[in-house]
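# from the sequence below, what's the structure:
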Amino acid sequence: MFNKFYNIFVHKLDATFVDHKFNLHVRRSISSLKVEWMKDSKLDRAIEKDKRYKLCARVLKEVLNEPGQVIPLRFLEKRRERMRLNVRITTFLNQNPGMFDVYFDRIKRKSEPVRFLRVSDRLRNFLEEEQRIYRENEPLIVTKLCKLLMMSKNKVISADKLLHVKREFGFPNDFLVNLIPKYLQYFRLIGCPGEGKSFLELVSWDPEFAKSVIEQRAEGETKLTGIRVLPNFIVKLPPGFFLKQEMREWTRDWIELGYISPYEDVSHLDQASREMEKRTIGVFHELLSLSLYKRIPVPILGKFCDEYRFSNAFSSAFTRHSGIFYMSLKGGIKTAVLREAYKNDELIDRDPLLEIKGKFVELLEEGWRQRAEELRLQGEQSKKDMENLAKACV
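Predicted coordinates for the structure are as follows:
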């Protein structure tokens, strides 16, 4: 598969340089190489269509994090900006019925009753389903955690940083408290998360986990064809994309470099070398492959510069390697997307943990259908009322 895309890519380069002798010894400064960003509407659409789901998930998270999982409606209203909610809470509840129940209670013993929110029975059933899916996929979650630690510089990552990215990789909210103690053969938790410096450390190395998606793909193709396939990236430039001459030269030279696994020790490599660039792209590829949606906001990746040896200008790599990644600007947030993971705006291979999203979307769509039916009935009733009024006036 790689050879197919590689040959297509090289053919595009050779079409322009039929008589040009490529010099493999050219060494250009990576920081000086500029690639023009080009919009990809299909991949932008993949991000945009999750917008409503993610908004509902943020509101749900806000309520579930409250003591007793209940909150006064007016308190939630004050947090709209933090949740990036551009409508009033009452409007949101009307637009998304079935998520919460509204009831009256007192904030203090002698205060006047006010409206509170609590999760509905329908939503409570979803939360039980969510726990079932987490239990069934526990080995996958452990594997992801091990891989994140094995790629890191010292095999240790801030626990607070891991908590910050739990949604990106599909980790349950309580994974540090309830999951880690069950796998002490792999992990050691140092300190208390949320209370000063706390770290998750890898205590044993499993060679089976130290194979990247690219290496696993090459092994699979080798077994299938009986011909040894070397691990490397799938490079496929988007339609209409154009690289300037010096970038084509550098890219072809870079592709010819041997693949460097993100799990290899690269402490001996120069940060500015092409080899380090190859390894860094390998880390980005593996991180995006491990993520739920095969895409991660760039600011989140930036939190791990020290752990994964990213340079301060790491984000330019996503446009420099536009045949591997796409840098979306949708929603005013830079998001790194793995091109090979998508066909148009749909994921090709879905992470098993995405079943949670599927169940949540089912719940939301049931509520949306309910609201649409209520509006339809209201419209019909209004039409009948107007007709009856017209008859009465005759």
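
# alpha carbons only for contacts and neighbour counts from here, please
Will do.

# quick one: residues contacting V235.
Residues near V235 by C-alpha atoms under 8 Å, 6 or more residues apart in numbering: 2, 5-6, 9, 323-324.

# wasn't E201 part of a helix?
No. Secondary structure of E201 (DSSP: H, G, I helix; E, B strand; the rest coil): strand, not part of a helix.

# so what's the closest residue to it other than its chain neighbours up against?
Counting by C-alpha to C-alpha, 6 or more residues apart in numbering, V156 is the residue found nearest to E201 once chain neighbours are left out, at 4.3 Å. With contacts defined as C-alpha under 8 Å, 6+ apart, V156 is in contact with 149, 199-202, 307.

# any idea how far F304 is from V156?
11 Å (C-alpha to C-alpha, to the nearest Å).

# follow-up on the earlier one: the contacts of V235, buried ones only, as a ChimeraX selection?
The ChimeraX command for the buried members of the contacts of V235 (criterion: 16 or more other C-alpha atoms under 10 Å) is given here:
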select :2,6,9,323,324
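
# just name the closest of the contacts of V235 to H164, please.
Each of the contacts of V235 was scored against H164 by C-alpha to C-alpha, and I324 proved nearest at 25.8 Å.

# so the closest one sits right up against P238, yeah?
No. The criterion here is C-alpha atoms under 8 Å, and I324 misses it with P238 at 9.7 Å.

# tell me the SS of Q370?
Of the three states, Q370 takes helix according to three-state DSSP.

# roughly how far apart are it and V102?
Going from Q370 to V102 by C-alpha to C-alpha gives 17 Å.

# then E136?
E136 is 33 Å from V102, by C-alpha to C-alpha.

# more crowded one of the two?
A direct count of neighbours by other C-alpha atoms under 10 Å for E136 and V102 places V102 higher, at 17 against 12.

# grab the nearest non-local neighbour of that one.
L117 (4.9 Å).

# list the contacts of the one you found.
The contact partners of L117, by C-alpha under 8 Å, 6+ apart, come to 63, 70-73, 100-103.

# just the closest of the contacts of V235 to F175, please.
Within the set of these, I324 lies nearest F175; the separation is 31.5 Å, counting by C-alpha to C-alpha.

# what segments of the stretch 151-300 of the chain are strands?
Counting by DSSP state E, counting those that start in this stretch, one finds strands in the stretch 151-300 of the chain at the ranges 156-158, 187-190, 199-202, 295-297.

# wait, which of these is closest to V266?
Using C-alpha to C-alpha, the strands of the stretch 151-300 of the chain put strand 156-158 closest to V266, at 16.0 Å.

# how far is the closest one from where the chain is centred?
With C-alpha atoms, centre = their mean, to the nearest Å as the basis, strand 156-158 stands 20 Å off its chain's centre.

# cool, and stretch 268-284?
Counting by C-alpha atoms, centre = their mean, stretch 268-284 is centred 23 Å from the centre of its parent chain.

# second input sequence below; structure requested for side-by-side comparison:
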Amino acid sequence: MILSKISKHPCLLPTRIHTNRQETHFPGIPYGPFNSFIQKRWKKPANTAQTRLESRTTDSKLDKLTTHLKKLKTILKIYDLMSNRKRGAFVSLQLMSRWRNIVGLNVAMGEFVHKYPHVFDVFTHPVRRNLCCRISGKFKGLVTEEEGVVKDCELGCVKRVKMLLLMSKAGRLHIHALRLIRRELGLPEDFRESILGKYVDDFRLVDLEIVELVDKDENLGVAEVEKWRQKEYKEKWLSEFETKFAFPINFPAGFKIQRGFREKLKNWQMLPYLKPYEGNEVVRVGTCGGKERFEKRAVAMIHELLSLTVEKMVEVERLAHFRKNFGMEVNVRELLLKHPGIFYISTKGSTHTVILREAYSKGCLIEQNPIYVVRRKMLDLVFLGCRNTRQLQAEEEIKKGSDSLIRTANAGSTRVGEWVVPILESFDNMNDHDDPGELSDASEDEFDGCYETGGSKCDG
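Below is the predicted model of the structure:
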């Protein structure tokens, strides 16, 4: 009692009193050069998927490609928002600033729009004198061309969906999973009606959210890696034992090969596994080599899924929707990091995107398809950025001419609607690709008399 009162006294300094004599307490001595005799325990560095992702060998060309693809997706989101507007094909920058969180931009909307003059047309409204924006005519033409190419490749879309269903356990997939990778597979936006509902002999809808394969075509059960193995066996005269279960390996530049890595890779290449289209049997992990065979089958499933896509890439998070149906009960991100010669994970653009390394060379797809060609044209506009090409110079002359025409009309006693028609006529003479649309009086809310860029190819 006396000790507790003394310790609580406000005039006394707070001191520690040892009631137990056998207990010894040493004061805390900081670690330094003069007391290095004190042993300090260092923490073992963590070896997780995140640390391996940060310490991996990066590919600058593929990272640059995913960065521009992220910008292209943002532009397409803005295009969809503009297309859904009923008041016209142009939007004021003040209204577009509200879309910043919707499209996921880290910069101001006006700054983003001015970075890509080949995609966005920024102009001053003739009546309200505020800045407005609309999609350029060339980008509109490419979007229309992509829709036409996707429609022409309808049979290819049916084949890709059937092959995905063949890889699943019960021949079923959720429509939501297909919708997540709709653009990667090259499917139309209304694929549920135009593909699944149209080909009733091949697909059947179960509970309106699950699609089931009706007719199993055995001719489709050949994976892309099997075609590569057959080509390697014939051209390089390799033994069948070496190429029967092998995968193409392409390491990035600067990849460090540690001791024993080549031997492990050689043994893994010759390890037999159950191929994607061979059957739906489950490999037991507890058997001899069962875990390695199970992981190799999962690698083959992801490899085949990426081979079926248009651009040979998919976001890693969207692969999780196919784990149960494909029988891949593994950590997908860790599995991809184990095989840097087959897959590459790009962390650019605030998302993790897995890319099939063998399909790309110097940032371009080796075996191109019509859908990829059109999307590459869109990406070329994004690559141009603010480069002043001949087309932009011609558009600047049109702008100056229209502004002088507006000033002349405002200076005189001409009516408001008389100077609008010659502006549109000058635009039609410069560009026959774009449709200026119908024009009402300038005093009305809907004004569609703003210019559009030409549809010719940009001269770099």
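
# just to revisit the earlier point, in the contacts of V156 of structure 1, find the pair that's most separated.
Maximum distance among the contacts of V156 of structure 1 (C-alpha to C-alpha): 13.2 Å, for L202 and E307.

# the two - which one has more neighbours?
Neighbours were counted for L202 of structure 1 and for E307 using other C-alpha under 10 Å; L202 has more, 23 against 17.

# ok, the more buried one to L149 of structure 1 distance?
Shown here: L202 of structure 1 relative to L149 of structure 1, a distance of 6 Å by C-alpha to C-alpha.

# how much does the helix ranked longest in structure 2 stray from structure 1?
Taking DSSP state H as the criterion, structure 2 has its longest helix at helix 60-83. After superposition onto structure 1, helix 60-83 of structure 2 lies on average 2.5 Å away from the residues it aligns with, using mean C-alpha distance after the TM-score superposition for structure 1.

# could you say what helices and strands that helix packs with?
helix 100-103, strand 343-346, helix 370-384 (3 or more C-alpha pairs under 8 Å, 6 or more residues apart in numbering; DSSP states H and E).

# just put these in JSON lines and tack on distance to E240 of structure 2 and mean neighbour count.
Formatted as JSON lines, these follow (distance: least, C-alpha to C-alpha, whole Å; neighbours: other C-alpha atoms under 10 Å):
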{"stretch": "helix 100-103", "distance to E240 of structure 2": "51", "mean neighbour count": "14"}
{"stretch": "strand 343-346", "distance to E240 of structure 2": "24", "mean neighbour count": "25"}
{"stretch": "helix 370-384", "distance to E240 of structure 2": "34", "mean neighbour count": "17"}
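
# tell me the residue in structure 1 aligned with N267 of structure 2.
With TM-score structural alignment as the matching criterion, the partner of N267 of structure 2 in structure 1 is D253.

# again with T74 of structure 2
Aligned by TM-score structural alignment, T74 of structure 2 pairs with L55 of structure 1.

# residues near its match, how many?
Using other C-alpha under 10 Å, L55 of structure 1 has 15 neighbouring residues.

# contacts only, for it.
By C-alpha under 8 Å, 6+ apart, the residues touching L55 of structure 1 are 83-85.

# what residues are up against S315 of structure 1?
When contacts are counted by C-alpha under 8 Å, 6+ apart, S315 of structure 1 touches V298.

# can you show me the helices along the stretch 51-200 of structure 2?
Assigned by DSSP state H, counting those that start in this stretch, the stretch 51-200 of structure 2 shows helices spanning 60-83, 93-96, 100-103, 109-115, 137-152, 154-167, 175-180, 182-185, 191.

# next, format those helices as CSV and append distance to T48 of structure 2.
Shown next, in CSV, are the helices of the stretch 51-200 of structure 2 (distance: least, C-alpha to C-alpha, whole Å):
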stretch, distance to T48 of structure 2
helix 60-83, 22
helix 93-96, 41
helix 100-103, 32
helix 109-115, 36
helix 137-152, 41
helix 154-167, 30
helix 175-180, 28
helix 182-185, 29
helix 191, 39
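
# quick one on the thing from earlier: now render the helices and strands packed on helix 60-83 of structure 2 as TSV, adding distance to N331 of structure 2.
Formatted as TSV, those follow (distance: least, C-alpha to C-alpha, whole Å):
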stretch	distance to N331 of structure 2
helix 100-103	30
strand 343-346	14
helix 370-384	30
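
# and of these, who's closest to R160 of structure 2?
Among the helices and strands packed on helix 60-83 of structure 2, helix 370-384 sits nearest to R160 of structure 2 (C-alpha to C-alpha), with 14.0 Å.

# E232 of structure 2: which of the helices of the stretch 51-200 of structure 2 is closest?
E232 of structure 2 lies closest to helix 154-167 among these, at 23.8 Å (C-alpha to C-alpha).

# coming back round to it: overlap between the contacts of V235 of structure 1 and structure 2?
Counting by both residues aligned by TM-score structural alignment, their matches' C-alpha atoms under 8 Å, structure 2 reproduces these contacts from the contacts of V235 of structure 1: 323-324.

# is it possible to get TSV of the contacts of V235 of structure 1 that adds distance to H268 of structure 1 and secondary structure?
TSV is the format used below for those (distance: C-alpha to C-alpha, whole Å; DSSP: H, G, I helix; E, B strand; the rest coil):
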residue	distance to H268 of structure 1	secondary structure
F2	28	helix
F5	31	helix
Y6	29	helix
F9	31	helix
G323	28	coil
I324	26	coil
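
# pick the one among the contacts of V235 of structure 1 closest to Q216 of structure 1.
Nearest to Q216 of structure 1 out of the contacts of V235 of structure 1 is F2 (C-alpha to C-alpha; 12.6 Å).

# now the closest one, nearest residue through space, not along the chain?
Nearest non-adjacent residue to F2 of structure 1, counting by C-alpha to C-alpha, 6+ apart: I234, 5.2 Å away.

# contacts only, for the counterpart of L149 of structure 1 in structure 2.
In structure 2, the residue equivalent to L149 of structure 1 is L165, according to TM-score structural alignment. Counting by C-alpha under 8 Å, 6+ apart, L165 of structure 2 touches 171-173, 212-213.

# buried residues in stretch 65-74 of structure 1?
70-73.

# taking helix 137-152 as reference, get the angle to the longest helix of structure 2.
Interaxial angle of helix 60-83 of structure 2 relative to helix 137-152 (axes from the mean of the first three to the mean of the last three C-alpha atoms, to 10 degrees): 100 degrees.
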